[in-house]
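1. Curious how this folds, go ahead:
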Amino acid sequence: MRLNPVLEALGTYPFVRLDEAKAAAVARGIELIDFGIGEPREETPAFIRTALREALPEVSTYPKADGLPVLREAIARWVARRFGASLDPATQVVPTLGSKEAVFHMAELVGGEAVAVTTPGYPVGARGALFSGREVVELPLDAAGGWLPGLGAIPASTLSRLGLLWLNFPNNPTGAVAPLELLEQAAALAREHDFVLACDEAYSEIWLAGDAPVSGLQLSDITNVVVLNTLSKRSSMPGYRSGFIAGDPRLIAALKKYRPNVGVAPQEFVQLASVAAWDDEAHVDEVRARYREKRDLLWPALQDAGFANAGGDGTFFLWCQTPDGEDEEACAVRLLEHGIVCSPGSFFGPGGAGHVRFALVPTPEACAAAARRLKP
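-> Sure thing, here's the model as predicted:
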């Protein structure tokens, strides 16, 4: 059987490899506390679950690719409250099946020969680019400069070949937060060289300290700019797969033309539950407080075990330098033998060497137990 050579060349998805390692550890009798995959395990608020049940129809129909107007309007209301930005729900918003599918498919929508992604970074943007036949250009994040990309160092010859530039802030895996000035610089380059700036803001609501992160929707000019966000983290709804893309009306119109071909619209009962989620902020404050509690339980023990804080406060991730320059994969294997699962930084590209990521998704009780296991 002949398979797509891109699929064969990619090898196993990093977090599938992590699942395999966890299964082997469990088979050896090790009880795991899993900080590996950043999947929220908080209880979905009761009012959202109630909204879902009440929205279940007696007769099921296919959802429309452009989403329910009531959801687009709720998203626009949230953007106005949170970022002070005005969106036309009819022309500037499309609901998505979470954000991962939208990240993967974006390269199929735009022109250009290449897609730029940051390293370390979320791997799906690069994989979507490869499947769409594009070259992947890796932009290193500068650890000394707060894990931000040096946009001014990108050659004009590279910029002219781009169809898409991905920026993910607050950043996975580093937790870095970008200033609005960096997004303005990126948007200006996008307009000058006619590529799309796509801002993946999935973690915008889970900052652990400091001011609330900014959004690409706050830019003075959103021509050639789209922003992606999701309820998975904000509202503890990963299994609902509900997010959105918003921005330049030309890109939104193209998405409405493209998306009926791939069938990835969220179910309408999920969309209606999502309206309730976007319209409420009290539960988000509570979620954020729980992640801060878990950080405070785990972080002192990591420091005592020799890990150094290498990241920012923008997400529920702790991005750490390994003790004494230990190889990141060897470090992850060593911790796994003590029942603590983390993600090697190399999972996020070459820029992640020498680092590991802890996702603060276990319960506070589990975080406290992990802190005890880390003691010498």
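2. From now on I want contacts and neighbour counts done on CA atoms only, so please keep to that.
-> Noted.
3. SS state for the spatially closest residue to Gln218 that is not a sequence neighbour?
-> The spatially closest residue to Gln218, leaving aside those adjacent along the chain, is Ala85, at 5.8 Å (Cα to Cα, 6 or more residues apart in numbering). State at Ala85, reduced to three classes by DSSP: H, G, I helix; E, B strand; the rest coil: coil.
4. Next up, the contacts around Ala85.
-> When contacts are counted by Cα atoms under 8 Å, 6 or more residues apart in numbering, Ala85 touches Val79, Leu217, Gln218.
5. Test my guess that Gly150 contacts Leu141.
-> Yes: judged on Cα atoms under 8 Å, Gly150 makes contact with Leu141 at a distance of 7.3 Å.
6. quick one, helices of the stretch 1-150 of the chain?
-> Using DSSP state H, counting those that start in this stretch, the helices of the stretch 1-150 of the chain run over 5-10, 14-27, 46-55, 69-83, 100-109, 124-131.
7. Pull the number of nearby residues for the nearest residue to Lys256 once chain neighbours are set aside.
-> Leaving aside its sequence neighbours, Lys256 sits nearest to Asp66 (Cα to Cα, 6+ apart; 5.8 Å). Number of residues near Asp66 (other Cα atoms under 10 Å) recorded here: 22.
8. Another sequence for comparison is provided below:
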Amino acid sequence: MRAEIGYVPPPYPYDRLDELKPLADRHPGGLVDLSIGTPTDPPTAAVLAALGGSDSERGYPPSIGTPDLREAAANWCETRFGVQVDADAEVAATIGSKEFVAGLPHWLRLRSPERDTVLYPAVSYPSYTMGAELAGCRAVPVPADEHWSIRLDAISDADAERALVLWVNTPGNPAGGLDDLAAAARWGRERDVPVFSDECYAEFTWDGPPRTILTPADADTAAGARAEADGVVAVHSLSKRSNLAGVRVGFYAGDPELVHFLREVRKHAGFMVPGPAQAAAVAALSDQSHVAAQRDRYRSRLERLARIVGRFGPEPALPRGGFYLWAAAPDGDAWGFTRTLLSEAGILVSPGEFYGPSAASHVRVAAVLTNDVLDMVESRLA
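-> Okay, the predicted model is just below:
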């Protein structure tokens, strides 16, 4: 007799769009998929050379990251944010960022078994919720304000007492909000709740400079300040910054006790970034010019897409950060708007409910495809 299955995972959100895709078939060139933030621009030649010429294929790579990778990450934090982190004690590698986000509650539950709650932005990427669910934890969404920034004052004392972690995401996916990271760090320290800051879109911050939760309060980061890492961890990925989503490499940096704990459990679990990927990451983190070029591409595409989407509903405002448009659906019908954009323009977007019940009246539009593709979409509408 077959055993009864105790847990059935929900449908993967983006798989739910498959049945709608034929609506775009009537358009020349077919479907234009803007539903997922998959980079389409090429990595640099130096990164590809490092990926193919590292001579690191035969041996097991260090789970925590090679010394070169950790040093490159630390140098990048100082160059980009003006904060100094210890590459030996406060930095470690991840296989991209999604596995780290989804797996973190499981590891933290081992560290603090008396706690069972994951706090996360109510409008956010679904991995925060699923990480809690897969670890058998409570997933408690924290509301956003009118600017799509997290409202720390909305967290109850009861939930704070049970919290394993508070997630913040700046710039936010999907809505592009910017959180007060200093306030989030202070909130966590006052309540002894670790705060993890998902900063994988930091390079595409449009409203002011990029920011990190590691920045000390009132520090002169222009001169290079020692990171204020107590109780906080920043999470970064090269998927968006350097068009390396297929290589799967990122890093986390912050509180040395938390970093050490996570390093050790992840060693035992076998989490290792492949050696060639680590070499490619060193090359990518050592160059900022390709990121500046990518920023220009995304900014231009956001502006073009805002005009395209605005032909079918309210023209969306440009985000404060990230490369997604967060567009209000006419009459609040996100699925209806998704069908309209598919049938009338051949573009596929993501209904907001993928990112939480309170997001159900919007759609997310990823500015990832090239200008040639956007030219084709505009020609359909001419």
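9. With neighbour numbers in mind, choose between Gly150 and Leu141 of the first structure.
-> Leu141 (22 against 13).
10. Can you find the partner of the more buried one in the second structure?
-> For Leu141 of the first structure, the aligned position in the second structure is Ala144, judged by TM-score structural alignment.
11. Next up, the contacts around its match.
-> Contacts of Ala144 of the second structure by Cα under 8 Å, 6+ apart are Pro121, Ala122, Val123, Ile150, Arg151.
12. ok, now which ones touch whatever residue of the second structure lines up with Ile206 of the first structure?
-> Alignment note (TM-score structural alignment): Ile206 of the first structure maps to Phe204 of the second structure. Applying Cα under 8 Å, 6+ apart, we find Phe204 of the second structure in contact with Pro171, Pro210, Arg295, Gly321, Gly322, Phe323.
13. if I look at Arg211 of the second structure, how far off is Trp326 of the second structure?
-> In this view, Arg211 of the second structure and Trp326 of the second structure are 21 Å apart by Cα to Cα, to the nearest Å.
14. Also Glu57 of the second structure?
-> 41 Å.
15. For these two, indicate the residue with more neighbours.
-> Counted by other Cα under 10 Å, Glu57 of the second structure and Trp326 do not tie: Trp326 has more neighbours, with 23 against 13.
16. so that one, which of the three states?
-> strand.
17. my read: it touches Ala366, true?
-> No: Trp326 of the second structure lies out of contact with Ala366 (Cα under 8 Å); the separation is 9.1 Å.
18. Arg77 of the first structure -> the second structure?
-> Checking with TM-score structural alignment, Arg77 of the first structure has Asn75 as its match.
19. Distance from whichever strand or helix holds Ala281 of the second structure to the middle of the chain?
-> Assigned by DSSP states H and E, Ala281 of the second structure falls within helix 275-285. When distances are taken as Cα atoms, centre = their mean, to the nearest Å, helix 275-285 of the second structure is centred 19 Å away from the chain's centroid.
20. who's in contact with that helix?
-> By Cα under 8 Å, 6+ apart, the residues outside helix 275-285 of the second structure that reach it are 44, 46-57, 60-61, 65-66, 68-69, 72-73, 76, 238, 242, 247-250.
21. average distance between that helix and the first structure?
-> Taking mean Cα distance after the TM-score superposition for the first structure, the mean distance separating helix 275-285 of the second structure from the aligned residues in the first structure is 0.7 Å.
22. can you give me the strands for the stretch 101-250 of the first structure?
-> 114-119, 135-142, 148-149, 162-168, 196-200, 225-230, 243-247 (DSSP state E, counting those that start in this stretch).
23. what's near enough to touch the residue nearest the centre of the second structure?
-> With distances taken as Cα atoms, centre = their mean, Cys200 lies nearest the centre of the second structure, 4.7 Å away. Taking Cα under 8 Å, 6+ apart, we find Cys200 of the second structure in contact with Ser97, Thr170, Val235, His236, Ser237, Leu238, Lys240, Arg241.
24. Sort out which of these are buried, if you could.
-> Among those, those that count as buried by neighbour count (16 or more other Cα atoms under 10 Å) are Ser97, Thr170, Val235, His236, Ser237, Leu238, Lys240, Arg241.
25. Isn't the third one up against Gly96?
-> No: contact status for Val235 of the second structure versus Gly96: not in contact, 9.7 Å apart, counting by Cα under 8 Å.
26. Helices of the stretch 251-376 of the first structure, start to end?
-> 268-278, 282-304, 328-336, 364-374.
27. Out of the ones you listed, indicate the one that is most buried.
-> Mean neighbours per residue, mean count of other Cα atoms under 10 Å, is largest over the helices of the stretch 251-376 of the first structure for helix 268-278, with a mean of 22.
28. quick one, that one and strand 243-247 angle?
-> Angle, helix 268-278 of the first structure to strand 243-247, by axes from the mean of the first three to the mean of the last three Cα atoms, to 10 degrees: 70 degrees.
29. List the buried residues for stretch 245-252 of the first structure?
-> Ile245, Ala246, Gly247, Asp248, Pro249, Leu251, Ile252.
30. The first one maps to what in the second structure?
-> The one in question is Ile245 of the first structure. Aligned partner of Ile245 of the first structure by TM-score structural alignment: Tyr252.
31. With adjacent residues omitted, what lies nearest to its match?
-> Val235 (4.4 Å).
32. residues touching the one you found, list them.
-> Neighbours of Val235 of the second structure in contact, by Cα under 8 Å, 6+ apart: Ser97, Phe196, Ser197, Asp198, Glu199, Cys200, Gly250, Phe251, Tyr252, Ala253.
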